[in-house]
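Student: coords below, sequence missing:
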């Protein structure tokens, strides 16, 4: 009877022991995310960066990760910006590693493969001699392709439109308020890009009555390939102070990349210490009213100078 009970206890204890051993292995493990560097839309002279997180289960001691690039055909293209050794300080479970790819101007149009080997070893910060250490590692797969094609595309990550002052008058001229429409843009193509156009349709607070249609003035800053930056589109508005609903559209040439609604608050003139539009924001009629006298004066001066020169030649 006692022998049977001992066998039964052993049967039920084995899964617990195995599970416990597996759990300890996970807790003390090392991994990376994502486990690859991939880009299938590179062109000559492209610069591409990808961040990889080094993750460890036990951060009680300091370690360093030794980096080895194994990509014979493209060895010179690839750099780990943090260096060949990355210190993982005590208490830090996640440490970033940035892989940069620089494609030369004479690269062949084809696919390229390789890998990056990562090995963790104890960091020599005074650890006691004779202590047992376990070295863990991971492998980053490299898969790249250089193509003879321009890809112009982007993704809109986030948008915002801060409060603004209403427009102002100077003599007969009206300088409109300036809407600063901020966009966090990720360039998913392989050439510099920015939104080609931003349109606003501004409604009353109920969202029913259309009060104004406007679009951005001037060019929007471009983002480098594979980069993510906040850029600003500047749109004029001639609406008075008040709260409105703006329905926006962000374009990539003729394609609408994103559209939606946002709240737009226009404050009384002088409320905010921000600059509005200058001459570029004036209406066409007001621009003509400013430029016409200037051009007329210049023409008169040129005519007078030519008349005087002719009289001198006659004498």
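Tutor: It's in. Small disclaimer: the values here were computed from a predicted structure and weren't measured.
Student: only C-alpha atoms for contact and neighbour calcs from this point on.
Tutor: OK.
Student: Where does residue 115 sit, in terms of helix or strand?
Tutor: Counting by DSSP states H and E, the element that carries residue 115 is strand 111-122.
Student: so what does that strand touch, helix or strand wise?
Tutor: strand 63-70, strand 136-146 (3 or more CA pairs under 8 Å, 6 or more residues apart in numbering; DSSP states H and E).
Student: what does it rub up against?
Tutor: 61-74, 133-146 (CA atoms under 8 Å, 6 or more residues apart in numbering).
Student: Let me know which of the helices and strands packed on strand 111-122 is tucked in deepest.
Tutor: For the helices and strands packed on strand 111-122, average neighbour numbers computed from mean count of other CA atoms under 10 Å are highest in strand 63-70, which has a mean of 19.
Student: Going toward the C-terminus from that one, what's the next helix or strand?
Tutor: strand 78-80.
Student: for the chain, what spans make up the helices?
Tutor: Counting by DSSP state H, the chain has helices at residues 2-27, 284-314.
Student: Distance of the nearest residue to residue 168 once chain neighbours are set aside relative to residue 278?
Tutor: Distance criterion CA to CA, 6 or more residues apart in numbering; nearest residue to residue 168, sequence neighbours excluded, is residue 175 at 5.3 Å. Per CA to CA, to the nearest Å, residue 175 is found 7 Å from residue 278.
Student: quick one: which of these two has more around it?
Tutor: residue 175 (23 against 12; other CA atoms under 10 Å).
Student: Would you confirm that the more buried one contacts residue 167?
Tutor: Yes - shown here, residue 175 and residue 167 form a contact pair, counting by CA atoms under 8 Å, at 5.4 Å.
Student: Name the residues contacting each of these two.
Tutor: residue 276.
Student: do you know which of the helices and strands packed on strand 111-122 lies nearest residue 43?
Tutor: Nearest to residue 43 among the helices and strands packed on strand 111-122 is strand 136-146; the distance by CA to CA comes to 5.2 Å.
Student: what sits up against the closest one?
Tutor: 29-32, 35-44, 107-121.
Student: Mind doing that once more with 6 Å?
Tutor: 35-40, 42-43, 109-120 (CA atoms under 6 Å, 6 or more residues apart in numbering).
Student: now stretch 48-59
Tutor: Contacts for stretch 48-59 (CA under 6 Å, 6+ apart): 27-34, 90-101.
Student: I'd like the distance from that stretch to the chain centre, please.
Tutor: Remark: stretch 48-59 is offset 20 Å from the chain centroid, using CA atoms, centre = their mean, to the nearest Å.
Student: Distance of residue 59 relative to residue 26?
Tutor: Counting by CA to CA, the gap from residue 59 to residue 26 is 13 Å.
Student: before we go on, here's another structure to hold up against the first:
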């Protein structure tokens, strides 16, 4: 009875001593696993959040992996020992699984231990209670492909007309575009993207279809990741407000559709400006280079002489007609001035006889 009472007393003393630093600890989620099996050579990432009920002191998290077959596959972005800062109740850590190409097909299990201790432990008779949690590992390696994704968010950003010279057709086709931004969650084990994104642009009354385009070249998202990808469409829209009716396809099935309003502004009205990057300048340099190359080729092969001869013979009828017309005009001028001279001579007074 005395030993039991002593044990309870010691427990409460230790708990009271350590309650300020380690009041409570947990993790979310308490597992490391994928929704679908993954390929050999695949990379998988999962965020696990370390939670504590009090953050009055700075603590240290110590990580150990107990999974003999796959321990070398697992890495922690913060390392196997890192601090939980004072005042921060939630500390995320990224667990990365890099499956080697030589991994055998099958199921792999294990666990990760997370131990929380005070950052600085005093020597001597001080007593501290280390808190901990366990993350279960459950991975399945397969050679079968699973293709699936979810559309989490879709938007059409406002944009503005381009300035000179980028508004010229040779540039605007590439850089004056309506863009649809999509947040795609890849739940499969291979790279994936929507097979097609379709947009119909209407005026505000939705009575007139102004533009209709497809984009089949969407950037793919890595397995088990969520990223924002963009579909872009050439446009000739003038400043104003429009409706964009969007359809997102997976193969031939429509998995998402929505109607979104957006605005086209005149050049200089967009608060953030138009960020076209370096590619317009690259394209301009390419055009100039092509023109210079064409002129250089013409000079090198002395084609100017042949062009002159071709133009000379082609223009022969025009030159002949011009000469005939010029001669006719010259004759008409002579006749006109001769006639004017005759008319004027009639009104001239006859010369006086000086002898009279």
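Tutor: Noted; the coordinates are in hand. Source: prediction; values computed, not measured.
Student: What does the superposition give as a TM-score?
Tutor: Put the two chains on top of each other and the TM-score (TM-score structural alignment, normalised by the length of the first structure) is 0.72; 260 aligned residues with a CA RMSD of 3.4 Å.
Student: about what we covered before: what residues in the second structure pair up with the strand holding residue 115 of the first structure?
Tutor: Under TM-score structural alignment, strand 111-122 of the first structure corresponds to residues 107-118 of the second structure.
Student: for the matching stretch, the distance to its chain's centre please.
Tutor: 37 Å.
Student: Alignment lookup: residue 54 of the first structure to the second structure.
Tutor: That one, residue 54 of the first structure, aligns with residue 50 by TM-score structural alignment.
Student: Next, count neighbours for that match.
Tutor: Neighbour tally, residue 50 of the second structure, other CA under 10 Å: 21.
Student: ok, the nearest residue to it once chain neighbours are set aside - contacts?
Tutor: Distances taken as CA to CA, 6+ apart place residue 27 nearest to residue 50 of the second structure, at 4.7 Å, with adjacent residues excluded. By CA under 6 Å, 6+ apart, the contact list for residue 27 of the second structure reads 49, 50, 51.
Student: And the residues you listed, which is closest to residue 254 of the second structure?
Tutor: For these, the nearest to residue 254 of the second structure is residue 49 (35.3 Å; CA to CA).
Student: any idea how far that closest one is from residue 29 of the second structure?
Tutor: For residue 49 of the second structure relative to residue 29 of the second structure (CA to CA), the value is 7 Å.
Student: between these two, who's got more neighbours?
Tutor: residue 49 (17 against 13).
Student: could you measure the more buried one against residue 55 of the second structure, distance?
Tutor: 15 Å.
Student: and the longest helix along the second structure, which stretch of the first structure?
Tutor: Looking across the second structure with DSSP H, the single longest helix is helix 316-346. Mapped onto the first structure using TM-score structural alignment, helix 316-346 of the second structure spans no residues at all.
Student: same deal with stretch 59-66 of the second structure?
Tutor: Against the first structure, stretch 59-66 of the second structure falls on residues 63-70 (TM-score structural alignment).
Student: show me where the stretch 151-300 of the second structure has strands.
Tutor: With strands called from DSSP state E, counting those that start in this stretch, the stretch 151-300 of the second structure shows them at 159-160, 177-186, 196-202, 209-215, 226-234, 240-250, 253-265.
Student: out of those strands, which comes closest to residue 324 of the second structure?
Tutor: That would be, of the strands of the stretch 151-300 of the second structure and by CA to CA, strand 226-234, which comes in at 53.5 Å.
Student: From the contact counts, what lies against the closest one?
Tutor: Using 3 or more CA pairs under 6 Å, 6 or more residues apart in numbering; DSSP states H and E, the elements in contact with strand 226-234 of the second structure are strand 177-186.
Student: What is the neighbour count of the aligned residue in the second structure for residue 219 of the first structure?
Tutor: When the second structure is aligned by TM-score structural alignment, the residue opposite residue 219 of the first structure is residue 217. Residue 217 of the second structure has 14 neighbours, counted by other CA under 10 Å.
Student: what about residue 217 of the second structure, distance to residue 194 of the second structure?
Tutor: Where residue 194 of the second structure is concerned, residue 217 of the second structure sits at a distance of 9 Å (CA to CA).
Student: One more: residue 203 of the second structure?
Tutor: 26 Å.
Student: between the two, who's got more neighbours?
Tutor: Neighbours were counted for residue 203 of the second structure and for residue 194 using other CA under 10 Å; residue 194 has more, 26 against 16.
Student: who's in contact with the more buried one?
Tutor: Going by CA under 6 Å, 6+ apart, the list of residues near residue 194 of the second structure reads 249, 250.
Student: Mind doing that once more with 10 Å?
Tutor: Contact partners of residue 194 of the second structure, counting by CA atoms under 10 Å, 6 or more residues apart in numbering, are 148-151, 182, 184, 215-221, 229, 231, 248-251, 254-255.
Student: what about it, distance to residue 88 of the second structure?
Tutor: Taken as CA to CA, the span from residue 194 of the second structure to residue 88 of the second structure is 39 Å.
Student: can you check residue 178 of the second structure too?
Tutor: In terms of CA to CA, residue 178 of the second structure sits 42 Å off from residue 88 of the second structure.
Student: what's the answer for residue 239 of the second structure, then?
Tutor: Distance, residue 239 of the second structure to residue 88 of the second structure, using CA to CA: 48 Å.
Student: Could you do residue 188 of the second structure as well?
Tutor: 34 Å.
Student: the more surrounded of the two?
Tutor: Legend: neighbour count by other CA under 10 Å for residue 188 of the second structure and residue 88, higher for residue 188 (22 against 15).
Student: Assess the claim that that one and residue 223 are in contact.
Tutor: Yes - with contact defined as CA atoms under 10 Å, residue 188 of the second structure reaches residue 223; the gap is 5.8 Å.
Student: hey, what's in contact with both of the two?
Tutor: With CA under 10 Å, 6+ apart, residue 188 of the second structure and residue 223 have common neighbours 36, 38, 146, 147, 148, 149.
Student: Between which two of these is the distance greatest?
Tutor: 38 and 149 (14.8 Å).
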